[in-house]
Structure formats: structure tokens, C-alpha cells
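Asker: attaching a predicted model along with its sequence, questions to come.
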Amino acid sequence: MSEWRVYLSGEIHTDWREQIVSATEAAGLPVSFSAPVTNHEASDDCGAAILGSEDKKFWYDHKGAKVNAIRTRTLIEKADIVVVRFGDKYKQWNAAFDAGYASALGKSLIILHDPSLTHPLKEVDAAALAVAETPDQIVKILNYVINAEL
């Protein structure tokens, strides 16, 4: 395989994606990354902004979720590896859904979260091939699976 495709899903309030991307580039690993839209406002408002506003919040959110799903589904389906990060500040139902979707597709799934979330994420962790606690561990996993080196 010449280039590995890695989808970075989940929490958008910290720089974990940037840490993984920069460390992977520094290591010279042949990886291309993709991710959901990480601009929270754009992600929330895309459906109504593009397709027309809605009076009821349910339909406003419904439109946005469907437009975002076009990107999310396509990129997860194309990925070789899906990394899903759960942060401790917010409930990330979308991240859990992405993990389940990737698992259902048989994607190689890596979960990233703080040890304090081990119990609430036990079912998600059970579906993963690896559970990491730091972005550095993700980069080490990528190096190992790509280069077969520790």
C-alpha cells in the first residue's frame, strides 16, 4: 500500500488532530488525513444555510446532520483506518455513531480517550482494534502498522 488513508473523527475542541498530523509528517509516514467539518457553527448551520431555514429546531438540525453525513460517510468508507477521539468536556454522540459506522463497515478502528472514560466507553472500546490515550500513541501505532517497526 503506497499511502494510507486515515479519518480523524470526534472531539473538535482540542488540537489532537494537529498533533497527529504533524508528528506523522515529521516521521515521514505515507498517510493522508481526512476529517469531518470541525468548524462547529458551519457544521450546525450547513443544512439551513444551503437548503433553507427551518422554524423547528428538529428540522434545522436534521438538515445539517444529513448534509454533514455526505462527507462523513464518504470519507469513512474511503478510509483504511478510522481514529475516533472522545474528549471529556462534551458528550460526543456523533463520535460514537462514527465509531459504530466504521466498525459496521469492518474498518480498522482506533479509539482515543482519557483513562477516565474507559468505563462509559467500554462498548465502543470493545469494537476497536486499539485504544490509545495520547496522540503520540496513535502515531506509534501508525508507524508500526505501516513500517512494521517499534
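Answerer: Everything's here; your move. Residues are numbered from 1 along each chain as shown.
Asker: could you use CA atoms for every contact and neighbour count after this?
Answerer: OK.
Asker: now for the top helix by length along the chain, which elements pack on it?
Answerer: As assigned by DSSP state H, the longest helix anywhere in the chain is helix 57-78. Contacts defined by 3 or more CA pairs under 8 Å, 6 or more residues apart in numbering; DSSP states H and E place helix 57-78 against strand 4-10, helix 40-51, helix 93-104.
Asker: try this one next to it:
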Amino acid sequence: MTKSTKWNIYLSGEIHTDWREQIEASVNEAGLPVSFSAPVTHHEASDDCGVAILGAESDKFWHDHKGAQINAIRTRTLIGNADIVVVRFGEKYKQWNAAFDAGYAAALGKPLIIIHQDEHAHALKEVDAAALAVAKTPAQVADILRYVIEGRLDGYTDGSAS
């Protein structure tokens, strides 16, 4: 890929903070040729899409199953089309879906960037081992994307420090 190539970045993981917007703002400010996609981040819509479209279920298992299947159509397609997959694990909730997305992306051979804090390092050791980078902040992810796309590291020219 060249700098002029449009890169497709899939942003998976926790939905309770503005980490996606932080990455998008940094990347857009840098003028990088990137398009972003993500799962549906409206929690209730994501949970209820199956029954809203296909009809009510009296059993919560089948309610959730219908939603998971419909969400998987979006998730599998967007991860499959991604050039890079970024997965954030937040502090408050266990994001089993994020772990699944990371595993699916790894199985497809997608370059994977993981974001989490140190307290999750042990629990996510297998996920981290599949990643090409493990970051702690959205700013670090934006810097990784800038480097990968432009092939340039701020403060360095021709491989030597400036």
C-alpha cells in the first residue's frame, strides 16, 4: 500500500468512552487516507436488533442469539474488509465480544492493534500475543497509524535522529 491508498480501519471494543472519536480526530488532523468502521455502538439497538427485525422471543437466550447473528453479519464483513483492526478493552466491563473480534481478525491474518491498561495484561495475554502492537491510549494508536501509513517517524529523517 502507498500513502495515497485509502486504508480501512475497523475499531472494535468497548462502547462507553470516546476512544474511537479520539483516534478519528487525530488521524483526520494528520490528513491520513483512512476510513473507519465499527460495530453498532448503540447498546440497546445492538442488543435488540434481532427481535426488532425478526420478531419477539420469549426466551432471553433466543432474543440475544438473534441479535448476535445479525450483528455478526456487520462485524464479519467489516473485519474481513479491514486493512487493520483495532480492539479496545475498557476498564469497567468484560468485553467478550471484543475478544472474539480480536480472535476472528487474528484468524483472518489481519494486522491487529490492541488497547488496554496494565491491569488487564494477564487476562489478555493470549490476545496480546496475537497482536502486532499493544497500546495503552488512543493517541498511541493514532501514532502507530501515522507511522504505518506515512512510513515516517516524527523526529527522524533518513533513519537518523534529527
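Answerer: In hand now; what should we look at? Remember, predicted model here, so these are calculated numbers, not experimental data.
Asker: quick one on the thing from earlier: mean neighbour count, the helices and strands packed on helix 57-78 of the first structure: which tops it?
Answerer: A comparison of these by mean neighbour count, using mean count of other CA atoms under 10 Å, puts strand 4-10 on top with a mean of 22.
Asker: what do we get in the first structure for Trp19 of the second structure?
Answerer: When the first structure is aligned by TM-score structural alignment, the residue opposite Trp19 of the second structure is Trp16.
Asker: residue contacts, the nearest residue in space to its match that is not next to it in sequence?
Answerer: With sequence-adjacent residues excluded and distances taken as CA to CA, 6 or more residues apart in numbering, Trp16 of the first structure is closest to Pro135, at 6.2 Å. Pro135 of the first structure sits next to 16-17, 19-20, 112 when contact means CA atoms under 8 Å, 6 or more residues apart in numbering.
Asker: and Val87 of the second structure, that's in a helix?
Answerer: No - checked against DSSP: H, G, I helix; E, B strand; the rest coil, Val87 of the second structure lies outside a helix; its state is strand.
Asker: would you agree it is in contact with Leu11?
Answerer: Yes - taking CA atoms under 8 Å as the definition, Val87 of the second structure is a contact partner of Leu11 at 6.1 Å.
Asker: alignment lookup: Thr77 of the second structure to the first structure.
Answerer: Aligned partner of Thr77 of the second structure by TM-score structural alignment: Thr74.
Asker: tally of neighbours for that match?
Answerer: Residues near Thr74 of the first structure, counting by other CA atoms under 10 Å, number 10.
Asker: list the buried residues in the strand or helix carrying Tyr144 of the first structure.
Answerer: Using DSSP states H and E, Tyr144 of the first structure maps to helix 135-147. Buried residues in helix 135-147 of the first structure, counted by 16 or more other CA atoms under 10 Å: 135, 138-143, 146.
Asker: just stretch 62-70 of the first structure next, same as before
Answerer: Using 16+ other CA under 10 Å as the test for burial, stretch 62-70 of the first structure gives 62-65, 67-68.
Asker: could you dump those to CSV with distance to Lys78 of the first structure?
Answerer: Shown next, in CSV, are those (distance: CA to CA, whole Å):
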residue, distance to Lys78 of the first structure
His62, 24
Lys63, 23
Gly64, 22
Ala65, 20
Val67, 18
Asn68, 16
